[in-house]
Structures are given as C-alpha cells and as structure tokens.
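*Asks:* Structure of the sequence below:
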Amino acid sequence: MNFQSDTGLTPDGICGDATFVKLLNRQTDGGQEESAYAAPGTVIKPGMRGDGVILLQEYLIDLGYLSGKADGLFGPKSVSALKAFQQDNGLEPDGICGSSTYAALSMVPPHSNEPVPAKADIVTGRQVRVEATAYSPMDPGVSLYTATGKFLRRGIICVDPSFIPLGTHVYIPGYGEATADDMGGDIKGNRIDIAFDTHDEAMAFGRQGLDIYILEDS
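*Replies:* All right, here's what the predicted structure looks like:
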C-alpha cells in the first residue's frame, strides 16, 4: 500500500490494472513514466497500452477468452486471457503477443451464431461482379472499428450501401462468407474492400475482379 500511496493511487492493497501499470512502468530520471504505447501489429507486453492493445483485446473477446470491453490497457486480466489462448494453441504461455501469437489469432475463426452457408445457398444466391481490394485493422490509418461499430476483422466487407446494403451476407469464392458491415472512403458502386486480420494478408490479396454471391437470407 505504501507503493500505491507514493504513486498517487488509492492505497487499497489490490493490484488492479492501474497499480499493475505503475509497477511495470518504471520512472525515468526526470520523473516521467516511460511510454508503453503499442501500435497495431507490434509486440505487446504486459503494461502496454494503445490501439495495438485494443486490437489484441478485441481478438480475445471475439474468441471468448476475455469478457467486457476493450480498454486499451494490457493489464492482468488481458495477460491471463492471452496466456490461456497461447496455452490452448500450443504456444509458450508467456503473456507476450508476438508474431507467432498474431498468426495463431488470425487462424482461429471468431465466435459466431451465423451458419456456414450450404452449397445450395451459394448456388441459388444472386451473382454480382465486383472490383475487390483488401484491408486490415493493422493497416496504417485504418480504424479498428467499422462504420456500424463492429470490430474490424476477417468476415467483414466494406461496401457502397446503394450497391450492396449494409447487413447483407455474401459468399466470396476462396474467402468464405462475409457481412457488409462497413462503408466509406472511395468504396463506390461495385467496389468492395474485403477485411483480413493482418496487413500481410491484405497486401497478398491485392486487387481482383470477382464474382460474389448475395446469399438469399440477406
């Protein structure tokens, strides 16, 4: 409790997120706390904060390892959730999110109540021709959330609502089912942006002309 009092925290004897960060972020000679900002896609260690932490927390929430809302602080609950994920996926449970953990996160599908489209659904869906590009929450300048407030990850497409209404379910050959949950930018007419989990995946997709299918339950 002396540590909490000395650092301006409520001396309750509980090591919550605020105390945890104070313990990890040592003081510099000038008395200012060192920055622990984490950008999306960078290595994330306990005590860090920022958009990269929000991205990681959203993955863990989506996969059922973390409850509540993403607050951008990689505190004890988030560290424990990440360790549990690492343990379940054959990784060293060190509580540090590096390249191997990011790769594992992007491979696990999110929890969803949406049924996987049957072959009959795809065949009977309305076919439309689109010009498709790709994006990810790790791209510079890209928001972690869509225009409808959803966490941006694989399974979402950005559309022009006058061409494909928001909420529409589509099937994209070679990609799978997706939902039109984002809009904006230069996405006009038959242009769509397909969400991936990582910047490398988005870059590898590039720009393609595709025939996609509007699923009949949309």
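
*Asks:* Only C-alpha atoms from now on, for both contacts and neighbour counts.
*Replies:* Noted.

*Asks:* In this structure Leu82 contacts Tyr59, no?
*Replies:* No. With contact defined as Cα atoms under 8 Å, Leu82 does not count as touching Tyr59 (9.8 Å).

*Asks:* buried ones in the one helix or strand Thr19 maps to?
*Replies:* In this assignment (DSSP states H and E), Thr19 forms part of helix 17-24. Buried residues in helix 17-24, counted by 16 or more other Cα atoms under 10 Å: 17, 19-22.

*Asks:* out of the residues you listed, who's nearest Lys77?
*Replies:* Distance to Lys77, by Cα to Cα, is smallest for Asp17 among the buried residues of helix 17-24, at 8.3 Å.

*Asks:* you'd agree the closest one is up against Pro76?
*Replies:* Yes. At 6.5 Å, Asp17 counts as touching Pro76 under the criterion of Cα under 8 Å.

*Asks:* what sits in contact with each of those two?
*Replies:* With Cα atoms under 8 Å, 6 or more residues apart in numbering applied, the contact sets of Asp17 and Pro76 do not overlap.

*Asks:* what comes up buried for whichever strand in the chain runs longest?
*Replies:* Determined from DSSP state E, the single longest strand within the chain is strand 126-135. Neighbour-count burial for strand 126-135 flags 127, 130, 132-135 (criterion: 16+ other Cα under 10 Å).

*Asks:* Also this sequence, please, to line up against the first:
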Amino acid sequence: MFLRRPLSLAAISLSLLPLTWLQPAQARPERCSGTLLQLQVQQNGTTDFDRFRFNVGVEADGPTGAEAITLLNARLESLRGALQPLVSGRLTVPAPNTYPIGGGPAGPKRQRATTTVSGVVTKANYNAVIQAAARMPGMNLQGFSALPSSGSEAALQAKLMRQALAEGGRQAKVTADALGLKQVQLLRIDQRGGGGPRPMPYLAAARSFNPDEAPAPSNSLSLALDYCLQ
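*Replies:* All right, here's what the predicted structure looks like:
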C-alpha cells in the first residue's frame, strides 16, 4: 500500500509502506512487522542577536586613476579612524576597483575608484557607525546584517530538533489512530538540513535605525523520520 496526503503544520510529506525494510541510512536496519510510515518534517526558527555586520561603500573621483585612488585612500583613512573605536575586531577592506565615468553630454571623462569597508558592531554602537558614515563625503552605508549571539545557534538547533521530533510523533500517532493501530515506534532519524543561522540584512536609515527592529538570523531543520505502526 502506498498513500500520500497533504498535511498541515511543518510542511510534512507522508507515505505508508507495508512490511518494508528501512533504506540503508542506519547501521542496523530494523524490520517493521506492521506498517512503515515515512515522514518529512521541517521546522524554522530565529536566533537572538546582539551584533551586526555592516558594509560601507567608499568612492572617489579624479581626472586620472592615480588621483582617484589617492583621494579614495584619504577617505578610507578618515573612515578607519572614525570606525576603529566602535567596531568589534578588525575592519575588512578589499582592493579598490577603478573605472571611467563621464564623457560626452555627461561631461569630461574621469576615473572613479571604489571599495567597501565592513566590520562587526554591537547594538550599543550602531548609531555611531551610521553617523560616522553619513557625515563623510563619498560614503554609502549599504546596510547591516544581524548576527546570532553567542550560544543561540546551538540553542536554536536543539529547539528545532525537539519541535521536529514532537511534530513527527504527533503525526505518527494521528495516522496510527486513523488506521486503528495502537503502537508507534520510531525506527530512523535522518537529518536533511540545518547548518548555521542565515544572517538577515537590514538597511539602516540615518537617525531612525532601531537595531531591535532588525530581522533576526534564521535557520531551518529538516528530518526524515521512519515509524513502525502496529
């Protein structure tokens, strides 16, 4: 017998197979003498956060590439001086790019040099970073990404695991009751997802950015569960 039906809650797919051996995802497969129920359960959640990764675009124009780079370096030094007391850890500044601008109706040809400055800042210093970038020429605040606080990643993974197992057990019990069966035995757990939380971007607006309104980092966990119903 093979049955599929849509299930609400936690995006679960269901199949029933009678008297079937488990697939080789475990070292010691157990024989099910009743009906094998296979569930796919997914849970999602968010973590606490207390830091942000920010990115500031920096650009400078000049008649030549060398002059544009010289002005860009001067602006970088000013920005570094303003940000170093505020950030946690080191700043990251990749090598600059240069390209031509202007020409024709747009005016004389010039060269533009660009790069970015990124780092990590706590909630307490977020506004100071915004103001530092906003008051300097050639700066473009490109936004913040919320980062999970210490220990919250492991706590979220454990929470999602408990929720997924509870949901799987609930669905197995409902299915067993519908079939007139009394025993439910979990045979296999196969994790098919997870990993570290995904930082969520948050574009800050000067003078109105509230870090507590930022989307929290999110994560998901997917389990393939096999139950024997008898």
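
*Asks:* TM value for the aligned chains?
*Replies:* Taking TM-score structural alignment, normalised by the length of structure 1 as the basis, the two superposed chains have a TM-score of 0.21; 83 aligned residues with a Cα RMSD of 6.2 Å.

*Asks:* can I assume Pro148 of structure 2 is in contact with Arg53?
*Replies:* No. Here Pro148 of structure 2 does not reach Arg53: they are 10.7 Å apart, not a contact under Cα under 8 Å.

*Asks:* for Phe205 of structure 1, what are its contacts?
*Replies:* When contacts are counted by Cα under 8 Å, 6+ apart, Phe205 of structure 1 touches 133-134.

*Asks:* try 7 Å
*Replies:* For Phe205 of structure 1, the contact set (Cα atoms under 7 Å, 6 or more residues apart in numbering) comprises Ala134.

*Asks:* who touches the helix or strand hosting Gly81 of structure 2?
*Replies:* In this structure, Gly81 of structure 2 sits in helix 65-83 according to DSSP H and E. With Cα under 7 Å, 6+ apart as the contact definition, helix 65-83 of structure 2 has outside contacts at 59-62, 98, 111-113, 129, 132.

*Asks:* So which of these sit within helices?
*Replies:* Among these, the subset assigned to helices under DSSP state H consists of 129, 132.

*Asks:* just the contacts of helix 65-83 of structure 2 now: which is nearest Asn140 of structure 2?
*Replies:* Set against Asn140 of structure 2, the nearest of the contacts of helix 65-83 of structure 2 by Cα to Cα is Glu59 (8.4 Å).

*Asks:* Number of residues surrounding that closest one?
*Replies:* Using other Cα atoms under 10 Å, Glu59 of structure 2 has 24 neighbouring residues.

*Asks:* pretty sure it is in contact with Gln111, am I right?
*Replies:* No. At 10.5 Å, Glu59 of structure 2 does not count as touching Gln111 under the criterion of Cα atoms under 7 Å.

*Asks:* Let me see the ranges of the helices in structure 2.
*Replies:* Residue ranges of the helices in structure 2, as given by DSSP H, are 65-83, 126-134, 152-178.

*Asks:* So which of these is nearest Ser15 of structure 2?
*Replies:* Comparison of the helices of structure 2 against Ser15 of structure 2 by Cα to Cα identifies helix 152-178 as nearest, at 10.6 Å.
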